[in-house]
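In: Predicted model follows, preceded by the sequence.
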Amino acid sequence: MDETEELIALCARALVAQMGDVPGVEMALTRNGVLGLTGAPSPDFNRLTLGAGPQAEDFLISSVGRARARGLPLVVVMSPQAQAALAPVAAGLGLTVAGTSPLMVLRPETPVTPSRPVKITRALGVELVAIAGDLEAAAFDEPRDAIARYFDVCLTETAGVEAWIAWDGDLPISAVTVTPTGDTAGISLMATPPEHQRKGWGRALLTQVMADYRSRGVARFHLGSTEAGLRLYESVGFVTVANLSAWLLPAEGALPGRDRGGPS
């Protein structure tokens, strides 16, 4: 398995950890992908991550069918190999290209140096989890109840997902989520509300958290970047290994007369 397909598989495992405790979630797994439908009306909370493999086409078709039957929007992220094989199938299913997402990795030989000291706290317990969720909702402009169903419920001692908060004195400033798998960890949901951006808080949190994981045996980190985050990640040592294609199935693609979402 090449590095891109390996990282896609790790992203799929991370999605399982992040969505597994969502009330009413519907999940399906194959060797090369994972589907998670939370029932929320935003496509960000209904996702298919798909790598290349002999089951990929059937899994894509069945996943789109599940989302469409429930009237849910769906984001499909494919590896380049999967995209090359399945683009005509995706288009025939009513998916449209929504852009690309750089798949980035910080390899073991790349040093991690905290940019400046910052107080960080792991989000565990009702109060700290709520604070991390507030930061996520503010940073991504998502309804707080949707964040609560998707994000807050996964932050337990044993869930496999860890969130960290940076503080300016008593004021929470930024949050980031880490999903470790062996000696590799996925970085996601890097969240700094607009009023605190461009002040170095995200960099300080990210570099300190990664340095801490390095001290505990995590050698490599991966993430899917947005255009806005690309410069930050490149500046701390991440490199792009592939541009993943993102496809969108809008809720309007649902079959008429069906329930449009379930609990949210």
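Out: Yep, that arrived.
In: use CA for all of it now, contacts and neighbours both
Out: Will do.
In: What is the burial count for residue 222?
Out: Residue 222 has 25 neighbouring residues, counting by other Cα atoms under 10 Å.
In: Same check on residue 168?
Out: Using other Cα under 10 Å, residue 168 has 12 neighbouring residues.
In: now residue 86
Out: Using other Cα under 10 Å, the number of residues around residue 86 comes to 17.
In: Which helix or which strand is home to residue 248?
Out: Taking DSSP states H and E as the definition, residue 248 sits inside strand 239-249.
In: Need the contact partners of that strand.
Out: 3-4, 43, 64, 73-80, 83, 94-106, 233 (Cα atoms under 8 Å, 6 or more residues apart in numbering).
In: Over to stretch 167-182?
Out: For stretch 167-182, the external contacting residues (Cα under 8 Å, 6+ apart) are 10, 14, 17, 118-120, 131-132, 135-136, 160-166, 185-193, 196, 201-202, 205-206, 218.
In: Got another one to weigh against that:
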Amino acid sequence: MSTRSLMLRPGDARNVAVVDALMAAAFDARYGEAWTRSQCLGVLAMPGVQLLLAYDADDPAGFALTRTIMDEAELLLLAVAPEHRRRGVGGALLRSVIADCRDVGAAKLHLEVRGGNPAAQLYEGAGFEKVGERRGYYRGRDGKQYDAHTYSRAL
């Protein structure tokens, strides 16, 4: 896949099955990071929430879910299917999210990532700085707890 074949499209609650499938593939269940279908549907119904889907031809490659409230935005979820990783999908989604949040008047974009998640490199490379940590925030299926690192960047 080249970034030329990557298509980014806005989504909504009608795309929740695609989001579910991408989360199941992208998020390792042992860390407890994936959301349930009802959590996704609930947040998609809220004002200021945007879903962005990435496709390689007709193949769902990833998604980003954001929420903007006044001049603050939060990247709630970003997932890339394993077979599409290291091909620019995450970067394309993140660049689009940053631009979209800026376009709607957000001055800052926040996110949270599990400590040790390699996605932190993507965020740091895009100008995010670690601003905090939540000890034991994620609970894996085996009961083990994992820290969450919070990041922020000015838009």
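Out: The structure has been received and is ready for your questions. If you're wondering where the values come from, they're calculated on a predicted model, not measured in any experiment.
In: which ones among the contacts of stretch 167-182 of the first structure are found in strands?
Out: Among these, the members falling in strands (DSSP state E) are 119-120, 162-166, 185-191.
In: returning to that earlier point: for the strand holding residue 248 of the first structure, buried residues please.
Out: 239-240, 242-249 (16 or more other Cα atoms under 10 Å).
In: what about residue 13 of the second structure, distance to residue 54 of the second structure?
Out: Counting by Cα to Cα, to the nearest Å, the separation of residue 13 of the second structure from residue 54 of the second structure is 16 Å.
In: And those two? Which one has more around it.
Out: Neighbours per residue, other Cα under 10 Å: of residue 13 of the second structure and residue 54, the larger number sits with residue 54, 24 against 16.
In: Can you find the partner of that one in the first structure?
Out: Residue 54 of the second structure is assigned residue 166 in the first structure as its aligned equivalent, the criterion being TM-score structural alignment.
In: Return the residues in contact with that match.
Out: Residues in contact with residue 166 of the first structure (Cα under 8 Å, 6+ apart) are 118-121, 172-175, 201, 205.
In: which non-adjacent residue is nearest the residue most central in space within the second structure?
Out: Within the second structure, one residue has its C-alpha closest to the average C-alpha position: by Cα atoms, centre = their mean, that is residue 78, at 1.6 Å. If you skip the residues right next to it in sequence, residue 78 of the second structure has residue 64 as its closest partner in space, 4.3 Å away by Cα to Cα, 6 or more residues apart in numbering.
In: which residue in the first structure lines up with that neighbour?
Out: Under the alignment by TM-score structural alignment, residue 64 of the second structure pairs with residue 176 in the first structure.
In: how big's the offset between the strand holding residue 248 of the first structure and the second structure?
Out: In the superposition against the second structure, strand 239-249 of the first structure averages 3.2 Å from its aligned positions (mean Cα distance after the TM-score superposition for the first structure).
In: coming back round to it: which of the ones in strands among the contacts of stretch 167-182 of the first structure count as buried?
Out: Neighbour-count burial within these applies to 120, 162-166, 185-191; the criterion is 16+ other Cα under 10 Å.
In: what's the closest of these to residue 59 of the first structure?
Out: residue 186 (23.7 Å; Cα to Cα).
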